[in-house]
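Participant: The following block contains a protein sequence and its predicted model.
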Amino acid sequence: MSKLVKLCMVLFVVTSFVSCSTDDDGGSDTSASLVGTWSVTSLDYEGTTSFDFLGETINTSFEGVGQNLDLDFTFTENPNEYTAEGSYDIVLDFTVNGMSETETTSVDNLQQVGTWERNGNILSIDGEIIDIDLDIPVGDTTGMSELTILELTETTLRLGQDVTEEVTEEGITVSITINSEIVFSRQ
């Protein structure tokens, strides 16, 4: 079961971010500046996977919730860079072919650096934001990840991402759907 959890987590890392649904609420303000230091106040995601191997299919659903959040992001301009520092826990509830389990993963001493670009309500970032040590190779994880700015005011930043991917490695085809949201408050 732990390899399955790790595969879910690696696919989560492939998407570069975390959390719930990115449904557009239509009226959210996104006009404030991204530059500054932001503390993560909420980190949630949910999704499904389907593993096809030698004609057998394994379906999973999962929901991850951030706890013990002590994670800060700082965005600077000229150059457009970000740093992420801190720690957090992810409580992952998942169901595999009808069997449910809960696992907690702790990330301590996270220190990441990358670049960012903003085009309207799309925030493109590079680098690894979530640092989880996994031993399962999955696809190409390089390049920019696009997140939707759902809300950006002087005090609140809310980012979301909906991802649907299919990856085939070593005869295993994995289809994944993740809906994620991360909420920050300005320090």
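Facilitator: Sure, I can see it.
Participant: Only C-alpha atoms from now on, for both contacts and neighbour counts.
Facilitator: Fine.
Participant: Tell me who's in contact with D29.
Facilitator: Contact partners of D29, counting by C-alpha atoms under 8 Å, 6 or more residues apart in numbering, are E151, L152, T153.
Participant: Just the buried residues of those residues.
Facilitator: Listed as buried from the contacts of D29 are E151, L152, T153; burial here means 16 or more other C-alpha atoms under 10 Å.
Participant: Alongside the first one, take a look at this:
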Amino acid sequence: MMKNLRLLFMATALLAFFSCSNDEEWNQPEEFMGTWNLEEMNYTAVSSVSAYGETSTTTTVGEGRDLDVIIEFQQNPNGYHTSGSYIIDMKVDYGGMDDVFDSDFFGIDREEMFPSEVSYRLEGFMQSGDWEIVGDNVIRVHAEGSEPSEAIIREITDRILIMDFDHITETNQGEMKTTNEIQGTYTFVR
């Protein structure tokens, strides 16, 4: 279950690397050309699964640590490349699962089956690809084999780049509907 939750989160997070909108105008791509180091990463994800009239909601708060990740933006052609690894620490609230299962669920400890705190070391940040400016402060990235995703550039100077993302995905498989809402921030420095 946790492996599937982790894979679902990572797939959604990779798709959600960028998404949102902002009123401030930004159209100076030369400001972010070059290499940036990931200094801070955090997000909140709310996942709901509905099936046969029942809905289960899980909230995950994630924070990156041991961030050894770089992203390099290039122009003409507009491309980006990422490399590195990091650890993501997640605190998970299973939305009432504590009440559903007692401490011995089919011989498995509830905390073992549904841990409330987990950490994963992840190699690679996201796939490399191309980028384009699509509006006020909005940058869209596209990696081969994935859907384009967008982010708001909240702040950019010669030393700091802060991007916010807000991404929603929905999938339907027969009687089961899954919705993931992820909001987060990446802070890069030079």
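Facilitator: Great, that's in hand. If you're wondering where the values come from, they're calculated on a predicted model, not measured in any experiment.
Participant: Count the neighbours of the aligned residue in the second structure for G47 of the first structure for me.
Facilitator: Using TM-score structural alignment, the equivalent of G47 of the first structure in the second structure is A45. Counted with other C-alpha atoms under 10 Å, the neighbours of A45 of the second structure add up to 22.
Participant: Distance of A45 of the second structure relative to E72 of the second structure?
Facilitator: Remark: distance between A45 of the second structure and E72 of the second structure (C-alpha to C-alpha, to the nearest Å) = 27 Å.
Participant: on that earlier part again, what about the contacts of D29 of the first structure, which are in strands?
Facilitator: Using DSSP state E, the subset of those located in strands is E151, L152.
Participant: So D98 of the second structure, which state does it fall into?
Facilitator: helix (DSSP: H, G, I helix; E, B strand; the rest coil).
Participant: which residues touch it?
Facilitator: Counting by C-alpha under 8 Å, 6+ apart, D98 of the second structure touches R110.
Participant: how many other residues sit next to M113 of the second structure?
Facilitator: The burial count for M113 of the second structure: 12, using other C-alpha under 10 Å.
Participant: For it, give me its contacts.
Facilitator: Counted by C-alpha under 8 Å, 6+ apart, M113 of the second structure has contacts M1, M2.
Participant: Go again with 10 Å.
Facilitator: By C-alpha atoms under 10 Å, 6 or more residues apart in numbering, M113 of the second structure lies in contact with M1, M2, D104, F105.
Participant: Narrow those to those that are buried.
Facilitator: If you count burial by 16+ other C-alpha under 10 Å, none of the contacts of M113 of the second structure comes out as buried.
Participant: how about the helices in the first structure?
Facilitator: With DSSP state H as the criterion, the first structure has helices at 2-14.
Participant: can I get the buried ones among the contacts of D29 of the first structure in a markdown table with distance to D23 of the first structure?
Facilitator: What follows is these, written out as a markdown table (distance: C-alpha to C-alpha, whole Å):
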| residue | distance to D23 of the first structure |
| --- | --- |
| E151 | 12 |
| L152 | 15 |
| T153 | 18 |
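Participant: Return the closest of the residues you listed with respect to G64 of the first structure.
Facilitator: Proximity of those to G64 of the first structure (C-alpha to C-alpha) peaks at E151, which lies at 21.4 Å.
Participant: To which residue of the second structure is the closest one aligned?
Facilitator: By TM-score structural alignment, E151 of the first structure lines up with E155.
Participant: cool, V107 of the first structure as well?
Facilitator: Match for V107 of the first structure (TM-score structural alignment): L122.
Participant: Could you pull up the contacting residues of its match?
Facilitator: L122 of the second structure is in contact with M10, L67, G84, S85, Y86, I87, I88, counting by C-alpha under 10 Å, 6+ apart.
Participant: Ok, V69 of the second structure next?
Facilitator: With contact set as C-alpha under 10 Å, 6+ apart, V69 of the second structure has these partners: 36-39, 82-86, 123-126, 188.
Participant: and it, what pairs with it in the first structure?
Facilitator: With TM-score structural alignment as the criterion, V69 of the second structure matches L71.
Participant: how close does the closest residue to its match other than its chain neighbours sit to T41 of the first structure?
Facilitator: Nearest residue to L71 of the first structure, sequence neighbours excluded (C-alpha to C-alpha, 6 or more residues apart in numbering): G86, at 4.2 Å. Computed as C-alpha to C-alpha, the G86 of the first structure to T41 of the first structure distance reads 13 Å.
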